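In: After the sequence you'll find the predicted model.
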Amino acid sequence: MEQLLKQMMEQMNQQFEKIERRFDAIDQRLDRIDQRLDVLESSMKSLTETVHNNASEMRSHFRYMEIKMERHDKMFEIITAGYELKIPEGKLPFKKD
């Protein structure tokens, strides 16, 4: 009886060791998944920052273009006004056609 009990205890210990090895393998897998998620999170943060920087740069660029267009518009208004006022040719900063 004692021998049978020892044998059962040994089998239980083997089963526990097997279960522990499985838990260790699962822990390793979860650690690798966690590492990959950390890399993914870092990449997403970097991408988000890049998108925000590009958006800011584009807004700045479009604002610059808008200012230039407003200046050109004012210049064309002055030129048109010069044509309409019939300013003598020598007084205009360009030649009439």
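Out: Here it is on my side, so go on. Numbering: from 1, shown residues only.

In: From now on I want contacts and neighbour counts done on CA atoms only, so please keep to that.
Out: Noted.

In: what's around L85, how many residues?
Out: By the criterion of other C-alpha atoms under 10 Å, L85 has 9 neighbours.

In: next one: Y83
Out: For Y83, the count of nearby residues is 14 (other C-alpha under 10 Å).

In: what does D34 give?
Out: D34 has 12 neighbouring residues, counting by other C-alpha under 10 Å.

In: Could you do the one 5 residues further on as well?
Out: Other residues near V39 come to 12 when the count uses other C-alpha under 10 Å.

In: Check it against this one:
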Amino acid sequence: MFAQASGKAWNKDAWKKPMKAAAAAAGLPAGTVLYTLLHSTITDLVVGGLDLLTVAQLSGTCVEMIEKHYGHLRADHAAEALAKLAL
């Protein structure tokens, strides 16, 4: 989907140095890796209430994966929805 500045496709090794440089520039701990930022972002989006389809689309994965690994963070969602209904 995204290409490097050189026009080449990203691969598993191409992002390591740019990621370390970006983490250092942002003042993040030296051990920060891309997966940490991905997991943190997905967690924040799910806890923040963004629908799981949109989270999956933004993170380039499927709803099933988001539900499996992050769905527990929205355990209160059904209760909140029911509480809003006027029965």
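Out: Received the coordinates, thanks. Computed from a predicted model, the values in this text were never measured in an experiment.

In: now what about the TM-score between them?
Out: Laid over one another, the chains give 0.29 as their TM-score (TM-score structural alignment, normalised by the length of the second structure), with 38 aligned residues with a C-alpha RMSD of 3.3 Å.

In: just the helices in the first structure please.
Out: 2-85 (DSSP state H).

In: my bad, should have said the second structure
Out: Applying DSSP H to the second structure gives helices spanning 16-25, 34-47, 52-59, 63-70, 77-84.

In: tilt between the last one and helix 34-47?
Out: Computed with axes from the mean of the first three to the mean of the last three C-alpha atoms, to 10 degrees, the direction of helix 77-84 of the second structure lies at 20 degrees from that of helix 34-47.

In: what does the third one give?
Out: Using the same axes, to 10 degrees, the interaxial angle of helix 52-59 of the second structure with respect to helix 34-47 works out to 160 degrees.

In: Kindly calculate the angle that helix 52-59 of the second structure makes with helix 63-70.
Out: Using the same axes, to 10 degrees: helix 52-59 of the second structure against helix 63-70 is 100 degrees.

In: Helix 52-59 of the second structure packs against which elements?
Out: On a contact count with 3 or more C-alpha pairs under 8 Å, 6 or more residues apart in numbering; DSSP states H and E, helix 52-59 of the second structure meets helix 34-47, helix 63-70.

In: Ok, which of the ones you listed comes nearest V55 of the second structure?
Out: For those, the distance to V55 of the second structure is smallest for helix 34-47, at 6.8 Å, taking C-alpha to C-alpha.
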